[in-house]
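Participant: okay, sequence plus prediction incoming.
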Amino acid sequence: MATPHNSAEKGDFAKTVLMPGDPLRAKFIAENFLTDVKCVNEVRGMLGFTGKYEGKEVSVMGHGMGIPSIGIYTYELFNFYDVDNIIRVGSAGGMQDDVNVRDIIFAMGAHTDSNYGFQFGLPGTFCPTATYDILEKAVNIAREKGVRYHVGNVLASDAFYKKNCDEADRYRNLGCLAVEMETVALYMNAAEAKKNALTILTVSDHLYKTEELSAIERQNSFTDMMEIALKTAIKL
């Protein structure tokens, strides 16, 4: 059954879907890591693919930029396509001194300046978190690979360019590892649908250092993160 944003039919997606923001990164993963690949969605250029990794069916699809965009795509996957697990594979801006460009971050929880959670009508502040089982599996795989990683909270922000705001300094002071723009919607949608989610990030730049990766490097060079996510997916 197609949706306004997805032409796939029910059953076209595997139970576990990897989701990068950039649809071309989804294409890169499908072409370089999966076998028996089938393109299942091209609506609005948001490419989605299903194939096999080490013999197990896995899907990969872009989710676009920002909380509203990932909110739409993950809601539809969880609620209309019977997807059980979503692993976001994205980029982030580092915030702590011991976080370096190309490090991997596992987002245990997500702070936000977004009003996305208002729709749930909750009193107080809802704290969306990753699914521990997926987080534990992914961290163990990263440890076995010997990659440099961090586990902790990230900030999911509504704005990439901000005017006259010391928000980053305040979150950095409270131990926030990095800033990105999507995880809070993924984790909230997973909680509401009783499904599972994890965000894995590669640090592409740093708010307090000068090093950063180019757009092409972001698209094509996050292979450690991709492999960790895929090896996690086949364990679910």
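Facilitator: Perfect, I can see it now. Numbers count the residues shown, from 1 in each chain.
Participant: only C-alpha atoms for contact and neighbour calcs from this point on.
Facilitator: Noted.
Participant: so where do the strands sit in the protein?
Facilitator: 16-19, 35-41, 48-53, 56-61, 85-94, 104-112, 149-156, 178-180, 196-206 (DSSP state E).
Participant: any residues touching the first one, and which ones?
Facilitator: If I follow you right, that is strand 16-19. Residues external to strand 16-19 that are found in contact with it (C-alpha atoms under 8 Å, 6 or more residues apart in numbering): 26, 58-63, 83-90, 229-230, 233, 236.
Participant: let's have the strands of the chain in TSV, adding distance to residue 168 and mean neighbour count.
Facilitator: As requested, those are exported to TSV (distance: least, C-alpha to C-alpha, whole Å; neighbours: other C-alpha atoms under 10 Å):
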stretch	distance to residue 168	mean neighbour count
strand 16-19	26	27
strand 35-41	36	17
strand 48-53	33	23
strand 56-61	30	25
strand 85-94	10	26
strand 104-112	11	23
strand 149-156	9	21
strand 178-180	8	27
strand 196-206	11	26
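Participant: how about the ones you listed, which one is nearest residue 67?
Facilitator: Counting by C-alpha to C-alpha, residue 67 lies closest to strand 149-156 out of these; the figure is 7.9 Å.
Participant: which non-adjacent residue is nearest residue 60?
Facilitator: residue 18 (4.5 Å; C-alpha to C-alpha, 6 or more residues apart in numbering).
Participant: quick revisit: let me have the strands of the chain in CSV, adding distance to residue 118 as columns.
Facilitator: Output for the strands of the chain, formatted as CSV (distance: least, C-alpha to C-alpha, whole Å):
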stretch, distance to residue 118
strand 16-19, 24
strand 35-41, 30
strand 48-53, 29
strand 56-61, 27
strand 85-94, 22
strand 104-112, 12
strand 149-156, 15
strand 178-180, 20
strand 196-206, 20
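Participant: which one, of these, ends up nearest to residue 1?
Facilitator: Of these, nearest to residue 1 by C-alpha to C-alpha is strand 35-41, at 11.9 Å.
Participant: that closest one packs against which elements?
Facilitator: strand 48-53 (3 or more C-alpha pairs under 8 Å, 6 or more residues apart in numbering; DSSP states H and E).
Participant: what lies in contact with the strand it packs on?
Facilitator: 12-14, 23, 26-27, 30, 33-42, 57-62, 230, 234.
Participant: okay, which residue is most central for the protein?
Facilitator: With distances taken as C-alpha atoms, centre = their mean, residue 88 lies nearest the centre of the chain, 2.0 Å away.
Participant: second structure follows, compare the two:
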Amino acid sequence: MTQGTAHIQPNGAKIAKTVLMPGDPLRAKFIAENFLEDVVQFNEVRNMLGYTGTYKGKEVSVMGSGMGIASIGIYSYELYNFFDVETIIRIGSCGAMQENINLYDIIIAQGASTNSKYVDQFNVPGYFAPIADFQLVADAKNKADEIGATTHVGNIFSSDIFYNADTEVTSKWARLGVLGVEMESAGLYVNAAAAGKKALGIFTVSDHLLRDEATTAEERQNSFTQMMEIALEIAE
């Protein structure tokens, strides 16, 4: 375990084996303040807030990742390889791509398709398919069913592009059964695979790409509690 990197400076504070990772550092702060006990802050570099505490007696950390594969690629790599983290559960918002999915539904990302070149660094002779840890997928689905959450399990699209010049990009991915779009999970899944660690993405639908429906920024930060509860419950 390193004492610190250019991006994460724990200054003696512990980082748990399981880290919940929302994109927004203020969501990490919200989780620490509302779900964890005995909280200690372990990072504030670049305002990418990180905290460690206990949830029902088990040690859990939560830290922001920032937006995009480039950002989560740095933080997840360091957590896996420099800070002995075993599991990262991304908890974020996503845009729905299927008509049977509604606002506030939860998507459990079994796989993460992408337009990113992140995996190219490994020079595999083909196309690597970034997937989640199966046991985490199963545990998340079981816990979601237990609390009565509406869930969808399948493929999501991790895009490097937020404002896409291709106006048909949504319909192209939707035709292949992709459930929704976000911007980080493929990079997280690749890093987990390369490090021999575990990863999962759980998402609350914040907007719908086929209908004119969306949640507010405040709702995204503070109201996605079912997703947070599922992640905390399955943390090892």
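Facilitator: Received the coordinates, thanks. Please read these numbers as outputs of a predicted model, since none were measured by experiment.
Participant: which residues of structure 1 fall in helices?
Facilitator: For structure 1, helices defined by DSSP state H occupy the ranges 23-33, 67-80, 132-145, 167-173, 183-193, 215-220, 223-233.
Participant: which residue in structure 1 aligns with residue 50 of structure 2?
Facilitator: Using TM-score structural alignment, the equivalent of residue 50 of structure 2 in structure 1 is residue 48.
Participant: same deal with residue 20 of structure 2?
Facilitator: So residue 20 of structure 2 corresponds to residue 18, using TM-score structural alignment.
Participant: cool, residue 200 of structure 2 as well?
Facilitator: That one, residue 200 of structure 2, aligns with residue 198 by TM-score structural alignment.
Participant: surely that match and residue 131 touch.
Facilitator: Yes. Assessed by C-alpha atoms under 8 Å, residue 198 of structure 1 is found in contact with residue 131 at 6.3 Å.
Participant: what separation is there between the residue lying closest to residue 205 of structure 1 once chain neighbours are set aside and residue 41 of structure 1?
Facilitator: Excluding the flanking residues, the one nearest residue 205 of structure 1 by C-alpha to C-alpha, 6+ apart is residue 212, at 4.0 Å. Distance, residue 212 of structure 1 to residue 41 of structure 1, using C-alpha to C-alpha, to the nearest Å: 31 Å.
Participant: same deal with residue 99 of structure 1?
Facilitator: Distance, residue 99 of structure 1 to residue 41 of structure 1, using C-alpha to C-alpha: 36 Å.
Participant: check residue 203 of structure 1 too.
Facilitator: With distances taken as C-alpha to C-alpha, residue 203 of structure 1 is found 28 Å from residue 41 of structure 1.
Participant: pick the most buried one from the helices of structure 1.
Facilitator: A comparison of these by mean neighbour count, using mean count of other C-alpha atoms under 10 Å, puts helix 183-193 on top with a mean of 23.
Participant: could you give the angle of that one to helix 67-80?
Facilitator: 20 degrees (axes from the mean of the first three to the mean of the last three C-alpha atoms, to 10 degrees).
Participant: helix 183-193 of structure 1 vs structure 2, average distance?
Facilitator: The superposed helix 183-193 of structure 1 is, by mean C-alpha distance after the TM-score superposition for structure 1, a mean 0.2 Å from where its aligned residues fall in structure 2.
Participant: tell me what angle that helix forms with strand 196-206.
Facilitator: Between helix 183-193 of structure 1 and strand 196-206, the angle comes out at 180 degrees (the same axes, to 10 degrees).
Participant: name the helices or strands packed onto helix 183-193 of structure 1?
Facilitator: When contacts are defined as 3+ C-alpha pairs under 8 Å, 6+ apart, helix 183-193 of structure 1 sits against helix 67-80, strand 104-112, strand 196-206.
Participant: show where the second one falls in structure 2, residue numbers please.
Facilitator: Aligned by TM-score structural alignment, strand 104-112 of structure 1 falls on residues 106-114 of structure 2.
Participant: how big is the offset of the matching stretch relative to structure 1?
Facilitator: Mean deviation of stretch 106-114 of structure 2 relative to structure 1 after superposition (mean C-alpha distance after the TM-score superposition for structure 1): 0.3 Å.
Participant: and that stretch, how far out from the chain's middle?
Facilitator: Relative to the chain's own centre, stretch 106-114 of structure 2 is displaced by 10 Å; criterion: C-alpha atoms, centre = their mean, to the nearest Å.
Participant: same question, stretch 63-81 of structure 2
Facilitator: Distance, centroid of stretch 63-81 of structure 2 to centroid of chain: 10 Å (C-alpha atoms, centre = their mean).
Participant: which residues touch it?
Facilitator: Counting by C-alpha under 8 Å, 6+ apart, 5, 7-8, 19-28, 48-51, 85-88, 116, 118, 159-160, 183-188, 191-192, 195, 197 sit against stretch 63-81 of structure 2.
Participant: most distant residue from the centre of structure 2?
Facilitator: residue 125 (27.6 Å).
Participant: which position in structure 1 aligns with that one?
Facilitator: Mapped onto structure 1 by TM-score structural alignment, residue 125 of structure 2 lines up with residue 123.
Participant: can you tell me how far the nearest residue to residue 36 of structure 1 once chain neighbours are set aside is from residue 18 of structure 1?
Facilitator: Counting by C-alpha to C-alpha, 6+ apart, residue 51 is the residue found nearest to residue 36 of structure 1 once chain neighbours are left out, at 5.1 Å. Distance from residue 51 of structure 1 to residue 18 of structure 1, counting by C-alpha to C-alpha: 12 Å.
Participant: list the contacts of stretch 137-146 of structure 2.
Facilitator: For stretch 137-146 of structure 2, contacts defined as C-alpha under 8 Å, 6+ apart pick out 108, 109, 110, 150, 151, 153, 200, 230, 231, 233, 234.
Participant: read off where it ends up in structure 1.
Facilitator: Using TM-score structural alignment, stretch 137-146 of structure 2 corresponds to residues 135-144 of structure 1.
Participant: mean shift of the matching stretch relative to structure 2?
Facilitator: Averaged out, stretch 135-144 of structure 1 is 0.6 Å away (mean C-alpha distance after the TM-score superposition for structure 1).
Participant: which residues sit in contact with the aligned partner of residue 179 of structure 2 in structure 1?
Facilitator: Residue 179 of structure 2 maps onto residue 177 in structure 1, with residues paired by TM-score structural alignment. For residue 177 of structure 1, the contact set (C-alpha under 8 Å, 6+ apart) comprises 94, 95, 96, 99, 105, 150, 152, 153, 154, 155.
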